[in-house]
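Undergrad: Structure here, sequence nowhere to be found:
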């Protein structure tokens, strides 16, 4: 876990050490960042194509995914807009004033890129062990560029590492996710501790799937993986379309991914002022995923 956090923050901090005064260079940097986002999405599609068949329990998994995804999303999106109302976050006006059609087109392009990678991987039956490493290198480079942009927007390290708004978003996400988990437990008639464990994934699909699968079997593991993966995919659609009007809502719904995978998209569509909020919120949620999941799992014994 600690090594994972160092992987996330090291390139960001190193990038922050670079001061770039040339506006043309900064504009080119923004363009490269956007292109890297598309590359990462395509690689994610390839990685999805390499997943093993989830087996005979697919129908039950789909039922779990449907109920949890709706319950968690409804609870999150019911309360997160209250933060936008009472603690508004100013976004970059050049992004927030884009026509809705342009935002929708941007979201569609993102989904098409992911789908293209998935389709290519399935049709060609590619064995691509290098995809995960490639995504890690791309992510490091993206975070390095974001660090440079942070340095040149006037934000201090204190604003980046300690942000009350980010803390508030994380707290609301945790509480509302648990509320959604309780609703899912009632609908599916499963133990509350299992539902709360599943509700504590906060978008970290790889870890959530592993922990739940190890504790409660392949149905819970597969469902947890898909629930959090769907959160990430929906976030890719929501962020370009809604971040100008509901930045806290979109950052919060992205969950733990707001500090890594969706961070470049948050920055490019909402402006650099959204970055400290996203980092703090995502960091808190990332740290708490294993802690909270294992706590609820321990209640089984």
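TA: Good, I have the coordinates. Please read all numbers here as calculations on a predicted model, not as lab measurements.
Undergrad: going forward, measure contacts between C-alpha atoms and count neighbours the same way
TA: Fine.
Undergrad: what's the closest residue to residue 246 other than its chain neighbours in contact with, if anything?
TA: Of all residues not flanking residue 246 in the chain, residue 84 sits nearest, at 6.0 Å (CA to CA, 6 or more residues apart in numbering). Residues near residue 84 by CA atoms under 8 Å, 6 or more residues apart in numbering: 246-249.
Undergrad: Give me the buried entries from those residues.
TA: Buried subset of the contacts of residue 84 (neighbour count, 16 or more other CA atoms under 10 Å): 246-249.
Undergrad: residue contacts, the residue nearest the centre of the chain?
TA: Compute the mean C-alpha point of the chain, and by CA atoms, centre = their mean the closest residue is residue 257, 2.4 Å away. Shown in contact with residue 257 (CA under 8 Å, 6+ apart): 203-204, 232, 263, 282.
Undergrad: And it, how close does it get to residue 212?
TA: Distance, residue 257 to residue 212, using CA to CA, to the nearest Å: 19 Å.
Undergrad: now, which of the contacts of residue 84 sits nearest residue 69?
TA: residue 249 (16.5 Å; CA to CA).
Undergrad: I'd say that closest one and residue 77 touch.
TA: Yes. Look at residue 249 against residue 77 with CA atoms under 8 Å: they come within range, at 6.9 Å.
Undergrad: ok, back up a step: sitting in helices, which of the buried ones among the contacts of residue 84 do you find?
TA: 247-249 (DSSP state H).
Undergrad: Distance to residue 59 for the residues you listed - can I get that in TSV?
TA: Listed next are these as TSV, based on distance: CA to CA, whole Å:
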residue	distance to residue 59
247	35
248	35
249	31
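Undergrad: what ranges do the strands span in the stretch 151-300 of the chain?
TA: In the stretch 151-300 of the chain, no strands are defined using DSSP state E, counting those that start in this stretch.
Undergrad: ranges for the helices of it?
TA: Applying DSSP state H, counting those that start in this stretch to the stretch 151-300 of the chain gives helices spanning 157-161, 164-188, 192-198, 205-216, 218-242, 247-254, 263-270, 274-298.
Undergrad: Please enumerate residues in contact with the third one?
TA: Meaning helix 192-198. With CA under 8 Å, 6+ apart as the contact definition, helix 192-198 has outside contacts at 178, 181-182, 184-185, 208, 212, 220, 224, 292-297, 299-300.
Undergrad: Quick check: buried residues in stretch 62-72?
TA: Buried residues in stretch 62-72, counted by 16+ other CA under 10 Å: 62, 64-65, 67-69, 71-72.
Undergrad: Could you look up the next helix or strand downstream of whichever strand or helix holds residue 14?
TA: Element membership for residue 14 (DSSP states H and E) is helix 2-16. Following helix 2-16 in sequence order, the next helix or strand is helix 23-49 (DSSP H and E).
Undergrad: Comparison target below:
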């Protein structure tokens, strides 16, 4: 029942938001609010992590487990999608903007800083001064509502998403290969059952969502492992999208996961030109909608 309530609390605001249309000047405010909310949620994750007993001993475990999960998931993603790009080359002529793609990791560093700031506050403040646990849930519901509004007001229709065959194929391959990576992680990591490995692998780069959902399902330590995995995907995407784009466009878009619709989209466009943008939007939309469902579904077992 708890899993069903979690799923409803995530998907309902997402779909409500998708049918809310706002003018461009309001959409800019939504974008700013969404960015601010991401930082707030990351701070809340840090506060939750600070409440873990013997956290000093857990940091090494979080880093090691997060690195292993990332290696399994991103490794399988690249293997499957690079094979796909070689077997079925994309016919569009990918022409970049002529400029070298600008790669900025400043946003990712700010996100890590927010988690650390939340952790420091969580250790320093009295328990009575800390936000209630329900704050995470309400912040997450507001986040997915704003994401839905962002998607719906950006001119994205379900027809545009589903008509882009390459984008849907990329989504299917990223999802299947990511879940295989999660299963491999469960096989290699002692004490992790298959359903937990699949749940941890289902964030696909949506770190603010996976951190809270996995914290609710498995506790702050595993929520932090999911956060490390998905933040590492963002770092990796920023660095390697320009290198992958020429020969492996589907892989280049796919490694960005949920961020291919926003944070890594400028890198995707500057590396592959306008021709690759519909693919990225189609893939990014479907992965954003499916990730919450997959995380809650697998964590319910």
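TA: The structure has been received and is ready for your questions. No experiment lies behind these values; they were computed from the predicted model shown.
Undergrad: Turn the contacts of residue 84 of the first structure into TSV, columns for distance to residue 40 of the first structure.
TA: Shown next, in TSV, are these (distance: CA to CA, whole Å):
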residue	distance to residue 40 of the first structure
246	25
247	23
248	24
249	24
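Undergrad: Out of those, which is nearest to residue 94 of the first structure?
TA: Distances from residue 94 of the first structure to the contacts of residue 84 of the first structure, taken by CA to CA, are shortest for residue 247, at 14.2 Å.
Undergrad: Quick check: the residue mapped onto that closest one from the second structure vs residue 82 of the second structure, distance?
TA: Aligned by TM-score structural alignment, residue 247 of the first structure pairs with residue 249 of the second structure. Distance, residue 249 of the second structure to residue 82 of the second structure, by CA to CA: 9 Å.
Undergrad: Next, the contact list for residue 270 of the first structure, please.
TA: Going by CA under 8 Å, 6+ apart, residue 270 of the first structure touches 91-92, 95-96, 240, 243-244, 247.
Undergrad: What of residue 229 of the first structure?
TA: By CA under 8 Å, 6+ apart, residue 229 of the first structure lies in contact with 203-205.
Undergrad: what about residue 97 of the second structure, which SS state?
TA: Under DSSP: H, G, I helix; E, B strand; the rest coil, residue 97 of the second structure falls in the coil class.
Undergrad: Roughly how far does it sit from residue 255 of the second structure?
TA: 21 Å.
Undergrad: Which of these two has more residues huddled nearby?
TA: When neighbours are counted by other CA atoms under 10 Å, residue 97 of the second structure and residue 255 differ, and residue 255 comes out ahead with 28 against 13.
Undergrad: I'd guessed that one sits against residue 233; true?
TA: Yes. If you go by CA under 8 Å, residue 255 of the second structure and residue 233 touch, sitting 7.0 Å apart.
Undergrad: Buried residues, stretch 178-187 of the first structure. List them.
TA: Buried residues in stretch 178-187 of the first structure, counted by 16+ other CA under 10 Å: 178-185.
Undergrad: how close does it sit to the second structure?
TA: For stretch 178-187 of the first structure, the mean deviation from the second structure after alignment is 1.2 Å (mean CA distance after the TM-score superposition for the first structure).
Undergrad: And stretch 231-239 of the first structure, by the same measure?
TA: Superposed on the second structure, stretch 231-239 of the first structure shows a mean distance to its aligned partners of 1.5 Å (mean CA distance after the TM-score superposition for the first structure).
Undergrad: what's the answer for stretch 68-83 of the first structure, then?
TA: Stretch 68-83 of the first structure, aligned to the second structure and superposed, deviates on average by 0.9 Å (mean CA distance after the TM-score superposition for the first structure).
Undergrad: Give me the contact list for that stretch.
TA: Residues from elsewhere that reach stretch 68-83 of the first structure (CA under 8 Å, 6+ apart): 169, 172-173, 176-181, 183-184, 199, 227, 230-231, 246, 248-249, 252-253.
Undergrad: hang on, the earlier thing: just checking, which of the buried residues of stretch 62-72 of the first structure belong to strands?
TA: Among those, no member falls in strands (DSSP state E).
Undergrad: my guess is residue 173 of the first structure contacts residue 255, does it?
TA: Yes. With contact defined as CA under 8 Å, residue 173 of the first structure reaches residue 255; the gap is 7.4 Å.
Undergrad: anything in contact with each of the two?
TA: In contact with both residue 173 of the first structure and residue 255: residue 202, using CA under 8 Å, 6+ apart.
Undergrad: what's the spacing between residue 11 of the second structure and residue 45 of the second structure?
TA: Distance of residue 11 of the second structure to residue 45 of the second structure, given as CA to CA: 21 Å.
Undergrad: Give the residue from the two that has the larger number of neighbours.
TA: More crowded of residue 11 of the second structure and residue 45, by other CA under 10 Å: residue 45, with 26 against 19.
Undergrad: SS state for the more buried one?
TA: On the three-state scheme (three-state DSSP), residue 45 of the second structure is labelled helix.
Undergrad: residues in contact with it?
TA: By CA under 8 Å, 6+ apart, the neighbours of residue 45 of the second structure are 115, 118-119, 136, 211-212, 220, 224.
Undergrad: how much space between it and residue 76 of the second structure?
TA: On the measure of CA to CA, residue 45 of the second structure and residue 76 of the second structure end up 28 Å apart.
Undergrad: just residue 28 of the second structure next, same as before
TA: Separation of residue 28 of the second structure from residue 76 of the second structure (CA to CA): 36 Å.
Undergrad: and after the longest helix seen in the second structure, which helix or strand comes next?
TA: The residue-count maximum for a helix in the second structure (DSSP H) belongs to helix 55-87. Going down the chain from helix 55-87 of the second structure, the next helix or strand is helix 106-124, by DSSP H and E.
Undergrad: how far does that following helix sit from the chain's center?
TA: Distance of helix 106-124 of the second structure from its chain centroid, counting by CA atoms, centre = their mean, to the nearest Å, is 18 Å.
Undergrad: relative to helix 207-218, how tilted is it?
TA: Using axes from the mean of the first three to the mean of the last three CA atoms, to 10 degrees, the direction of helix 106-124 of the second structure lies 40 degrees away from that of helix 207-218.
Undergrad: Which positions in helix 106-124 of the second structure come out as buried?
TA: Of all the residues in helix 106-124 of the second structure, those buried under the rule 16+ other CA under 10 Å are 108, 111-123.
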